[in-house]
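Asker: the sequence isn't on hand, but the structure is:
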């Protein structure tokens, strides 16, 4: 049974927290000019504006367009940024180990970006390599429609490993109008509050003092959205039938294993789904990477995915950007967190060979054949039948062989894309509004790139 906590459930809670808590002194000491946006950037010029906007910095031109302090551009087929000459050092105490260490740092700040429509939520994601002795921090500053802005807010402290720091989100960040909920910056009052009509991202790279080590980041960006509140969504007519040959892994075969990572397999829907897609693209963890896993355990790569996507603050494996960042640690892989506007978008992706990891919540009666209800669960859309029904690799299965499910199109469409729902107690709760992970290799086909670009992902 899927038992993970929905990020939308967390977002719907009301709390009062202190503004800007938990940022590193090295970053907060940087200048904070008023957020401004070049006229017309990011604005939809033709057709109806979308309610989802993606902006990712990934090209050499993108990296040169930002503001760098101690950063160099890394050339090659995957342009990125790394540390050239540190701008200073900072003592950082890891709240999850209690250890204090000194780190050199350098920063890169994106130009302001204006989403197509003023947003109520922004989710950042990134792809990076962090050798031992390095890590990075991602911050976001939102600009409101009244020309004020949020402080810099930490969207994640991340490393591919877990020896130097404990990868973690940061709780307790708010300015009284919007708050960070684990991995999502959200407007507190979407009915009468302000909207985020621009944002910037700031990347801080850290390394051990006196070394030539550096993290390398080759993709950084965010998905901004302004979805209408809705219990049901418009139906999309089926168009394409195809099933992708995606490996099948059950989270439930791992129940009781490594409970320090989100209570074991019982709540590993997100990393289990991620691992299925990583292997679909022909990537696997090496025997050396898996030598920490008990040799008596089957599918050790699933435990590996859980450990290295685990958020030590959230205390779970369900941090959306951390799963994407984990997937991107594999050779030449790209990964983003976004939203899709309809099931038709998922069909187009599957048609060109790109599976879609979807996030949804539902009571048992809402998804025929699932056999469970959940406040938040990840599964992978791997195909569509000739009738348009959804073929999903659902990790909430008793065995690997039972992972493949066929779900009714209209039911799946609604539980995934809606923003409001009634929970098992009959109370109004939140839905994910089409959140998904997309993973694809650097050497993708022209058709795959075309479909991704149509969704604003380049």
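Answerer: Received the coordinates, thanks. Owing to the predicted nature of the structure, the values given are computational and were not obtained by experimental measurement.

Asker: please make it C-alpha for all contacts and neighbour counts, starting now.
Answerer: Noted.

Asker: count the neighbours of the nearest residue to residue 270 once chain neighbours are set aside for me.
Answerer: Take residue 270 and drop its neighbours on the chain: the residue closest to it by C-alpha to C-alpha, 6 or more residues apart in numbering is residue 378, 5.3 Å away. Residues lying near residue 378 (other C-alpha atoms under 10 Å) number 29.

Asker: how about the contacts made by residue 378?
Answerer: For residue 378, the contact set (C-alpha atoms under 8 Å, 6 or more residues apart in numbering) comprises 269-270, 273, 357-360, 394-395.

Asker: next one for the comparison:
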């Protein structure tokens, strides 16, 4: 292992629930058991995969117990989801003294010590195939972590798609391709696994598209309330349509990114930065997603960055320490706190988790 530096990391706990093996009937609700967090959590993010036949959708909710009072909060709607898009929406305006829902994240106003999750089917035949909840206490300041593993370079052969190659496409979807970093990243990961929409599904995206899978992903993840394509669990749920298991979690270092790359699993990472903070990026962003495809022999992070102007420039190498800084720092400091989408076929095993965060 490389040198170990001082680490200032906040608690993270990820729970994967055992979901029903049969489709839910219309109006039927499944409620997970109460989960103690084990620390005072400040944010909760559920994520799921499900199959929803035409005319069917699911509603995913959370309720919490706080450190200040033992009774349950109300149920907060964390998303209404249909793979056909009717509905596919977050629900604003739910805030109260316990917390609020910021698109895809429950933000606590009182520290959360336990929670429950509930999924309700509307229409017949909804099949919940995966469900997880990320609980975390977001760090108040940037973190520092260990150096490279010394295991040598590893790089996964992930297809390369620039979001800007889709500029002007379907502008009703988050302004068009120039804003599609998240669906472009998910389309790259689906392509890596040989999954994704078939010719019939892609035909509806129009002729002359350089990578219609990106457009299809944008249409398939679009949040009608948020009016954007960056809703984290919606992107995971879209990948679940094509047989991938998936969830949202927070990782704690580039060393954990490296574990996944060495296990053959590319990740989608969420980060924000000024151009000077991430050498080689040549742009600034208030929120961006890209694919982590590996590390160099020296430990720098190999990515497929859809913000490149064209497909040829998508592969980039970002300095390890700079990447960790802009990715791991807290939302209060302008980062995501280490958010990733983990998307993989069910028969591909994840690496061992040293900290219980996947």
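Answerer: Good, I have the coordinates. None of the values given here were measured: they were computed from a predicted structure.

Asker: report the aligned residue range of structure 1 for the top helix by length along structure 2.
Answerer: Counting by DSSP state H, the longest helix found in structure 2 is helix 181-192. Residues 269-280 of structure 1 are matched to helix 181-192 of structure 2 when aligned by TM-score structural alignment.

Asker: the matching stretch against structure 2, how far on average?
Answerer: Mean deviation of stretch 269-280 of structure 1 relative to structure 2 after superposition (mean C-alpha distance after the TM-score superposition for structure 1): 0.5 Å.

Asker: what lies in contact with that stretch?
Answerer: Under the criterion C-alpha under 8 Å, 6+ apart, residues 2, 4, 245-251, 284, 301-302, 305-306, 309, 317-318, 323-324, 327, 330, 355, 357, 377-380, 393-396, 439 lie in contact with stretch 269-280 of structure 1.

Asker: one more time with 7 Å
Answerer: With C-alpha atoms under 7 Å, 6 or more residues apart in numbering as the test, stretch 269-280 of structure 1 has contacts from 246-249, 251, 302, 305-306, 309, 317-318, 323, 327, 357, 377-380, 395.

Asker: and stretch 216-231 of structure 1, how far out from the chain's middle?
Answerer: Remark: stretch 216-231 of structure 1 is offset 9 Å from the chain centroid, using C-alpha atoms, centre = their mean, to the nearest Å.

Asker: tell me which residues in it are buried?
Answerer: Residues of stretch 216-231 of structure 1 classed as buried: 216-227, 229, 231 (neighbour count, 16 or more other C-alpha atoms under 10 Å).

Asker: TSV for those, including secondary structure?
Answerer: TSV is the format used below for these (DSSP: H, G, I helix; E, B strand; the rest coil):
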residue	secondary structure
216	strand
217	strand
218	strand
219	strand
220	strand
221	strand
222	strand
223	strand
224	strand
225	strand
226	coil
227	coil
229	coil
231	coil
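
Asker: and those residues, which is closest to residue 148 of structure 1?
Answerer: Distances from residue 148 of structure 1 to these, taken as C-alpha to C-alpha, are shortest for residue 224 (18.0 Å).

Asker: that older thread, in strands only, show me the contacts of stretch 269-280 of structure 1.
Answerer: Mapping these onto strands (DSSP state E) picks out 357, 377-380.

Asker: give me the neighbour count for residue 159 of structure 1.
Answerer: 28.

Asker: that one against residue 135, yeah?
Answerer: Yes - under the criterion of C-alpha atoms under 7 Å, residue 159 of structure 1 is in contact with residue 135, at a separation of 4.8 Å.

Asker: which stretches of the stretch 51-200 of structure 1 form strands?
Answerer: 52-57, 67-69, 71-74, 80-83, 88-93, 100-109, 121-129, 134-144, 153-158, 178-181, 184-187, 196-207 (DSSP state E, counting those that start in this stretch).

Asker: quick one: which of those is nearest residue 401 of structure 1?
Answerer: strand 121-129 (31.7 Å).

Asker: just put the contacts of residue 378 of structure 1 in a markdown table and tack on neighbour count.
Answerer: Compiled in a markdown table, the contacts of residue 378 of structure 1 are given as follows (neighbours: other C-alpha atoms under 10 Å):
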| residue | neighbour count |
| --- | --- |
| 269 | 31 |
| 270 | 29 |
| 273 | 29 |
| 357 | 25 |
| 358 | 25 |
| 359 | 27 |
| 360 | 28 |
| 394 | 28 |
| 395 | 32 |
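
Asker: out of these, which comes closest to residue 429 of structure 1?
Answerer: Of all the contacts of residue 378 of structure 1, residue 429 of structure 1 sits closest to residue 360, with 12.2 Å by C-alpha to C-alpha.

Asker: what does that closest one align to in structure 2?
Answerer: With TM-score structural alignment as the criterion, residue 360 of structure 1 matches residue 271.

Asker: hang on, isn't its match packed against residue 336?
Answerer: Yes - Residue 271 of structure 2 is within contact range of residue 336, at 5.6 Å (criterion: C-alpha under 7 Å).

Asker: list residues touching both of the two?
Answerer: Here residue 271 of structure 2 and residue 336 have residue 327 as joint contacts, going by C-alpha under 7 Å, 6+ apart.

Asker: and the helices in structure 2?
Answerer: 181-192, 199-203, 212-221, 232-240, 254-262, 320-328.

Asker: out of the ones you listed, which comes closest to residue 43 of structure 2?
Answerer: If we rank the helices of structure 2 by C-alpha to C-alpha, the stretch that ends up nearest is helix 232-240, at 13.9 Å.

Asker: now that closest one, how far from the chain's geometric center?
Answerer: 7 Å.

Asker: what does stretch 63-72 of structure 1 give?
Answerer: A distance of 24 Å separates the C-alpha centroid of stretch 63-72 of structure 1 from that of its chain, computed with C-alpha atoms, centre = their mean.
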